[in-house]
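J.: sequence first, then the predicted structure:
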Amino acid sequence: MLEIGLTGGIGSGKSRVADLFAERGAALIDTDLIAHEITAPGGAAIPALVEAFGPTCLRADGAMDRDAMRALVFSDPTAKARLEAITHPLIREVTEQRAARIRAGGAHPYLIHVVPLLVESGRWRERVDRVLVVDCSEATQITRVMARNGFSREQVEAIMARQATRAQRLAVADDVIDNDGPVEALPPQVETLDRRYRAMQPASRTPPRAEHP
């Protein structure tokens, strides 16, 4: 099965593009959604998070307090490393379990892994046949995230500073979707890639070591 890694910066429109591919029959595995699952109340990462960061890392409902952890990670690089050491192996495990079921099922023409930090994670390029980047200008990213999340410009810029740059993402891209224009411009681009992916055969890859999600 052909496997594509879909990525893009915050506010680029990855989720909308992924949904358009799903409407055309593609299988999706979203690592960001998995990250939310394992840090939800009773999630697989919760016991280790409490052990590493104390009970104050949780909200009242038992989920990880994402705002508090975001602030901690931004102020303490060692906290980021500890958080990733807990969450990344679990995300990788769930991802591989779901991918194995999709491959065995044979119900989809290809599989798309939605990986916000694909470039930053290091080894994803070896785990997919192609990298698809959803691209837009940094100004568009900032405007969208401020409107969507209610963040200040400074908050958005701080998040972007910790992600790969636009140039770094484009440098690893096999395919690019331009999402700097109106939403009506997306479906034709997805349609073109859908036809291309259906006609492709997957590359022969050696499974990499389990180091990153």
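T.: Looks like it came in fine.
J.: from here on, contacts and neighbour counts on C-alpha atoms
T.: OK.
J.: can you map out the strands along this protein?
T.: Per DSSP state E, the chain carries strands over the ranges 2-7, 27-30, 110-114, 130-135, 175-178.
J.: now the angle between strand 2-7 and the third one, please.
T.: When you say that, I think you mean strand 110-114. Orientation note: strand 110-114 sits at an angle of 20 degrees relative to strand 2-7 (axes from the mean of the first three to the mean of the last three CA atoms, to 10 degrees).
J.: which other residues reach strand 110-114?
T.: 1-7, 14, 18, 26-32, 102, 197-198 (CA atoms under 8 Å, 6 or more residues apart in numbering).
J.: count of neighbours near the closest residue to residue 2 other than its chain neighbours?
T.: Residue nearest to residue 2 in three dimensions, not counting chain neighbours: residue 202, with 4.3 Å by CA to CA, 6 or more residues apart in numbering. Neighbour count for residue 202, taken as other CA atoms under 10 Å: 15.
J.: can you give me the helices for the chain?
T.: In the chain, the helices defined using DSSP state H lie at 14-23, 31-38, 46-53, 66-75, 77-105, 118-121, 138-149, 153-161, 166-172, 186-199.
J.: out of these, which is the most enclosed?
T.: Highest mean neighbour count among the helices of the chain (mean count of other CA atoms under 10 Å): helix 118-121, with a mean of 20.
J.: isn't residue 175 up against residue 133?
T.: Yes. Residue 175 is within contact range of residue 133, at 6.4 Å (criterion: CA atoms under 8 Å).
J.: who's more crowded, these two?
T.: Counted by other CA under 10 Å, residue 175 and residue 133 do not tie: residue 133 has more neighbours, with 27 against 14.
J.: contacting residues for that one?
T.: 6-8, 169-170, 173-177.
J.: and it, how far from residue 23?
T.: Note on residue 133: its distance to residue 23, by CA to CA, to the nearest Å, is 19 Å.
J.: check it against this one:
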Amino acid sequence: MYKIGLTGGIGSGKSRVADFFQEWGAAVIDTDVIAHELTAPGGGAIEPIRRRFGRAMIAADGSLDRKKMRELAFSSPDARGQLEAILHPMISVVTQERADRAQGCYLVFVVPLLVESGRWRDRVDRICVVDCDPATQIARVQARNGLTSEAIARIMSAQASRKDRLALADDVVLNDAQTTLAELSRRARQVHERWCLWAIQQN
């Protein structure tokens, strides 16, 4: 199956673009969704996280306390590394299981840290970046999650720069502050149609 790696910084709109591709017939595997499943009540990562970071990081409902963990992870590179050491192998296993069962005109892996991981270039046929400027990212995340600009800046500092993402991109879908939903759909549709053609040629 023709494989696309889809990425973008926080607040870029990559999930909305992935939704378009899925609506148009692609198979979509979102590693962020998998991470949320693993850290939900009863998720496979909860007990290892509890053992490593203590009960304080587990919410009353048995899920990961995302606010506390986010604050710890983005203030301590060591803690972030330990969390990633728990989550990333589990995410990889689930991702591969779902990829093996995937059906669609092509397969999209939505990977927020695709550039940072350095592991995806050889696993996909194309890398697509949903791109926007940092100021737009901050405004969107504040509107969506209510995080402070300082908290968002810490998250962004742990992600690849806009320049680094674009340097790795085979395709770019611009989603800046001036982009309407209709325009975003049109831009996404253009790359979708190219990928469908190439997927047919590959088969």
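T.: Looks like it arrived, so ask away. Fair warning: this is a prediction, and the values are worked out from it, not measured in the lab.
J.: rewinding a little: can you redo the helices of structure 1 as CSV with distance to residue 129 of structure 1?
T.: Output for the helices of structure 1, formatted as CSV (distance: least, CA to CA, whole Å):
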stretch, distance to residue 129 of structure 1
helix 14-23, 16
helix 31-38, 17
helix 46-53, 33
helix 66-75, 32
helix 77-105, 14
helix 118-121, 13
helix 138-149, 27
helix 153-161, 26
helix 166-172, 12
helix 186-199, 10
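J.: center of structure 2 - which residue?
T.: Ranked by distance to the mean C-alpha position of structure 2 (CA atoms, centre = their mean), the top residue is residue 112 at 2.8 Å.
J.: what two of the contacts of residue 133 of structure 1 are the furthest from one another?
T.: 8 and 174 (13.0 Å; CA to CA).
J.: so between those two, which is more surrounded?
T.: residue 8 (28 against 13).
J.: can you pull the contacts of the corresponding residue of structure 2 for that one?
T.: If you follow residue 8 of structure 1 across to structure 2 using TM-score structural alignment, you land on residue 8. Neighbour list for residue 8 of structure 2: 14, 112, 129-131, 165 [criterion: CA under 8 Å, 6+ apart].
J.: if we can go back for a sec, what about the residue nearest to the centre of structure 2, distance to residue 155 of structure 2?
T.: Remark: distance between residue 112 of structure 2 and residue 155 of structure 2 (CA to CA) = 12 Å.
J.: do the same with residue 74 of structure 2
T.: 7 Å.
J.: and residue 40 of structure 2, by the same measure?
T.: Counting by CA to CA, the gap from residue 40 of structure 2 to residue 155 of structure 2 is 21 Å.
J.: again with residue 196 of structure 2
T.: 34 Å.
J.: check residue 41 of structure 2 too.
T.: With distances taken as CA to CA, residue 41 of structure 2 is found 24 Å from residue 155 of structure 2.
J.: what of residue 164 of structure 2?
T.: Distance from residue 164 of structure 2 to residue 155 of structure 2, counting by CA to CA: 16 Å.
J.: surely residue 38 of structure 2 and residue 48 touch.
T.: No. Counting by CA under 8 Å, residue 48 is not a contact partner of residue 38 of structure 2; they are 10.8 Å apart.
J.: any common contacting residues for these two?
T.: By CA under 8 Å, 6+ apart, no residue touches both residue 38 of structure 2 and residue 48.
J.: distance check, the closest residue to residue 102 of structure 2 other than its chain neighbours against residue 65 of structure 2.
T.: Spatial nearest neighbour of residue 102 of structure 2, chain neighbours left out: residue 27 (6.0 Å); criterion: CA to CA, 6+ apart. Applying CA to CA, the value for residue 27 of structure 2 to residue 65 of structure 2 is 30 Å.
J.: so the two - more neighbours on which side?
T.: Between residue 27 of structure 2 and residue 65, counted using other CA under 10 Å, the more crowded position is residue 27 (22 against 17).
J.: in structure 1, point out the residues matching stretch 135-152 of structure 2.
T.: By TM-score structural alignment, stretch 135-152 of structure 2 lines up with residues 139-156 in structure 1.
J.: sorry, back to before: aligned partner of the residue nearest to the centre of structure 2 in structure 1?
T.: With TM-score structural alignment as the criterion, residue 112 of structure 2 matches residue 116.
J.: so what's that match up against?
T.: 6-10, 31-32 are the contacts of residue 116 of structure 1 under CA under 8 Å, 6+ apart.
J.: for residue 184 of structure 1, see how far away it is.
T.: 23 Å.
J.: want to throw the strands of structure 1 into JSON lines with distance to residue 148 of structure 1?
T.: Listed next are these as JSON lines, based on distance: least, CA to CA, whole Å:
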{"stretch": "strand 2-7", "distance to residue 148 of structure 1": "19"}
{"stretch": "strand 27-30", "distance to residue 148 of structure 1": "20"}
{"stretch": "strand 110-114", "distance to residue 148 of structure 1": "20"}
{"stretch": "strand 130-135", "distance to residue 148 of structure 1": "18"}
{"stretch": "strand 175-178", "distance to residue 148 of structure 1": "20"}
